[in-house]
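> Would you be able to build a 3D model of this:
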Amino acid sequence: MKKSASWAPAPNLKVLAVERNETDWTVSVNGQDPATCPLCGIRSISRHSSYRRTLHDLPAQGTPVTVRARLTRWRCRNDQCERRIFGERLPRLAAPFARRTARLAGIVRLFGHGAGGRPAERLMARLGMPVGHTTTLRDVKRSARTHADPALVRVAGIDDWAWRKGMTYGTVIVDLERRRVVDLLPDRSAASTAKWLKGRPEVEVVSRDRAGLYAEGAREGAPQARQLGRFEAPIREAPVPAVKDETGPELSVAQGPGGRSDTAEHRHFARRARRAAHQALFDQIRAHYDAGKTVTAIARELGLGRRRVDRWVRLIVLPERNSMAPKASTPAYHEAFLSRRWAEGTTAVRRLFGDIRQRGYTGSYSHLARFLAPWRNIARPLDGMSGRPPSPSNYETPVPSPTLDPMTGRQISPLTAAALCVKPRGQMTPRQILIVDALKAASAEFATMRQLAIRFRGLLRGGPLEKLDVWLRDAHLSGIYAMRRFVRTLRQDIGAVRNAVLEPWSNGQTEGQINRLKTLKRAMYGRAGIELLRARMIPLHESDLHRE
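Below you'll find the predicted structure:
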């Protein structure tokens, strides 16, 4: 068996000494072979001088290792070469001008990419590789800039992500075939999306969400690509009004009055549903309390917090939700005048806008139009101020009692019912099957909506386009407000819907990458710029991973 062998950090180096200091190991080496000019490639044997180079290497037994190399400067004897003197290179050990060996630099990038700056600094210091967090992040960003992914993107998934929710957004682009992030864009616009797609003419499929910006950007940047709409989320969104109907009035799932169902009307019905649900729950708590039950027993039976029950049993009537006093810049400030003019038959927004401008209104035309939209969609204006929902006594539809869990006796939450509305029966637990049966028995609308949701789920997993047309007709004729609203949304982008049915791709992988992006952004406390966020989202290049 071989008991001793010569070792060197690189093939062209000779180890002179290995010393153990108080803080690290020091390996002294010398260069041996003549070098090649990096500019012209001609080998030189003419020495000029020598110089020392210090490199940090992988640790030994948890102790840092320092390589001190004495290298040679050579003269280039090629008269046609612009370089006269060059230093000896160590291509197998370290990059030019680097202070760390290639294998240590790869480990640093791997830690920085996976853990971030300060966590990587703490971990590497414990492992015998002391590197600062700023140096680590700088290497990660440099690697992302210099190692561009040469692979072609044939199927691109595009979606937005929030810098600050509700304020500023960016765009993430994912290669759905390789399931990896390709790029991050600092904004959410059709121009930036089109510019990115124009630089990649090989894109054949663009899977996007329903945002009109991305549809426009895909048409401009990749007219040859087929667009796929992302419709997994609306399937979950659509049952929500019907689910809330289990604990509130049926007004939330009925068709909008007058056949019109815009955003203002949808919000109006949602507010009425929430108010009626709270009133029904308040009446139930009062009934139990008047029957002699204690606050703790009521909270346990209804699945509510004890503090909430204790606060409500002290009330005789459920108070209205507090609202701010209207200002002159809001239409609610002139609600009495608007109501009188509306009753006289003046319903043109432009004319009403001119009237209240003379009375001191300083708001915008669009604000007034949004305020008056529910008045146009229902037979009379809303009660109260600034779109406040009418009192429960004005509802023509009786408030149903909440559906209870057959096993626990507690009220079924809307989120639970929404998740079970789209879940196949074969994937449910016995308890979930009992909950679904109870919801279907308590609400015919829930049963209809679940049937439509399961059918649409099957269409997205592959089905003929004829079944899509049948589903759209059945959903529209169901009479459920949420489904009719969903159908109208699908028909606005019917081409992308049809492609989504025919193609096997979806934006599920993109959504998963957005979850990862949110985790990284929060771990960096929101202080990371787009360059660092892109560097950590894009996978490391194969050359950055040391495998020796």
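> Please make it C-alpha for all contacts and neighbour counts, starting now.
Fine.
> mind checking how far residue 175 is from residue 508?
Going from residue 175 to residue 508 by Cα to Cα, to the nearest Å gives 12 Å.
> Mind checking which of these two has more residues around it?
Neighbours of residue 175 and residue 508, each counted by other Cα atoms under 10 Å, are more numerous for residue 175; the result is 22 against 15.
> how much space between the residue nearest to that one when sequence neighbours are not counted and residue 196?
In this structure, residue 175 finds its nearest non-sequential neighbour in residue 156, 5.0 Å apart by Cα to Cα, 6 or more residues apart in numbering. Distance, residue 156 to residue 196, using Cα to Cα: 11 Å.
> Now the second one, please; I'll put the structures next to each other:
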Amino acid sequence: MTARESGPSPANSTWTARPHAGFFYATSVEELLAVTLSRASMLDKHKPYLNQRFNAGCIDAATLTTEIREQGYLQPTHRLSLHPAIPRQPESPDPAPVPPKINGVTIWIVRNPENLTDEDEQRLNAILMRCPELEATRRHVGAFVTMIRDLRGDRLREWIDHVGADNLPALRSFTTGVKQDLAAVTAGLTQPWNDGPIEGTVNKIKIHKRTMFGRAKIDLLCKRILLLAT
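Next up, the predicted model:
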């Protein structure tokens, strides 16, 4: 016969001297819960009053403690804070939204408005409403990006005049540099050709040069470049 079969059962004997024995002799979870939930508390007789005060709008533990102590309650205040009617801590306010980073705002400004998500567009509009200069900057940058995409170099002079009409030092400095080589910039915004393939070839040559650095001379580099071209 096992200890479970021969030992006392918490349902018909007292076992408070050895409370851990209840976990051994218990035959179900419900049996343990029945013992736990049946324990009396000094706060039980005050619970109806606490529920009444809570429903009336009083949720301050210190105030309620003072009131029930006048009725005979002698336990510490932290016991009262465990009552279901008393919130353990005040509800925390909603966290403030994280402000967007500068790089993110820059991407929103130069990107085509049709490619922005609804959330990004709303956040960008909220920023532009607070800064008229930034709103003007977005308008000019968008017009310049349109010239690049649609190859409308014929609008460059008009765009420069519009920028000069606004007090935007950064864009004015940019237009000053454009005026110094206006013909080349206009051609770049008009002709369908670009130096992309040349830049790609230069990058390939640099990669081959770095892989040989310190281990070969210019003659081997020339041979590798020629073999790559063929």
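> care to give me the TM-score?
Here the superposed chains carry a TM-score of 0.47, computed using TM-score structural alignment, normalised by the length of structure 2; 134 aligned residues with a Cα RMSD of 3.3 Å.
> what number of residues lie near residue 209 of structure 2?
The number of residues packed near residue 209 of structure 2 is 19, by other Cα under 10 Å.
> wait, doesn't it sit right on residue 219?
No: Residue 209 of structure 2 lies out of contact with residue 219 (Cα atoms under 8 Å); the separation is 11.5 Å.
> Compare residue 156 and residue 196 of structure 1 (neighbour count), which wins?
More crowded of residue 156 of structure 1 and residue 196, by other Cα under 10 Å: residue 156, with 25 against 17.
> From what I see, that one and residue 172 are in contact.
No: with contact defined as Cα under 8 Å, residue 156 of structure 1 does not count as touching residue 172 (10.0 Å).
> what's the top helix by length along structure 1 packed up against?
The longest helix of structure 1 (DSSP state H) is helix 263-290. If you count contacts as 3 or more Cα pairs under 8 Å, 6 or more residues apart in numbering; DSSP states H and E, helix 263-290 of structure 1 packs onto helix 295-302, helix 306-312, helix 365-377.
> Check which helices and strands the helix or strand harbouring residue 51 of structure 1 sits against.
Using DSSP states H and E, residue 51 of structure 1 sits within strand 46-60. Strand 46-60 of structure 1 sits against strand 63-75, helix 102-115, with contacts defined as 3+ Cα pairs under 8 Å, 6+ apart.
> quick one: which of the ones you listed is nearest residue 244 of structure 1?
Proximity to residue 244 of structure 1 (Cα to Cα) singles out helix 102-115 among these, at 41.4 Å.
> picking up where we left off before, relative to strand 63-75, how tilted is the strand holding residue 51 of structure 1?
Orientation check (axes from the mean of the first three to the mean of the last three Cα atoms, to 10 degrees): strand 46-60 of structure 1 against strand 63-75 gives 170 degrees.
> How about strand 46-60 of structure 1, which residues are buried there?
Using 16 or more other Cα atoms under 10 Å as the test for burial, strand 46-60 of structure 1 gives 54-59.
> What angle do helix 102-115 and it make with each other?
Counting by the same axes, to 10 degrees, strand 46-60 of structure 1 lies at 40 degrees to helix 102-115.
> Residue 200 of structure 2 versus residue 206 of structure 2, what's the distance?
Note on residue 206 of structure 2: its distance to residue 200 of structure 2, by Cα to Cα, is 10 Å.
> Against residue 240 of structure 1, how distant is residue 494 of structure 1?
Residue 494 of structure 1 sits 23 Å away from residue 240 of structure 1, going by Cα to Cα.
> Could you check which of the two is surrounded by more residues?
Neighbour tally, residue 494 of structure 1 and residue 240, criterion other Cα under 10 Å: the higher count belongs to residue 240, 21 against 15.
> Skipping its backbone neighbours, what lies nearest that one in space?
Closest residue to residue 240 of structure 1 apart from its sequence neighbours, by Cα to Cα, 6+ apart: residue 418 at 5.7 Å.
> Next up, the contacts around the one you found.
By Cα atoms under 8 Å, 6 or more residues apart in numbering, the contact list for residue 418 of structure 1 reads 236, 239-240, 243.
> Mind doing that once more with 10 Å?
Counting by Cα atoms under 10 Å, 6 or more residues apart in numbering, residue 418 of structure 1 touches 235-244, 446, 450.
> Which SSE is immediately downstream of the longest helix seen in structure 2?
With secondary structure taken from DSSP H, structure 2 has its longest helix at helix 132-150. Moving toward the C-terminus from helix 132-150 of structure 2, the next helix or strand (DSSP H and E) is helix 156-164.
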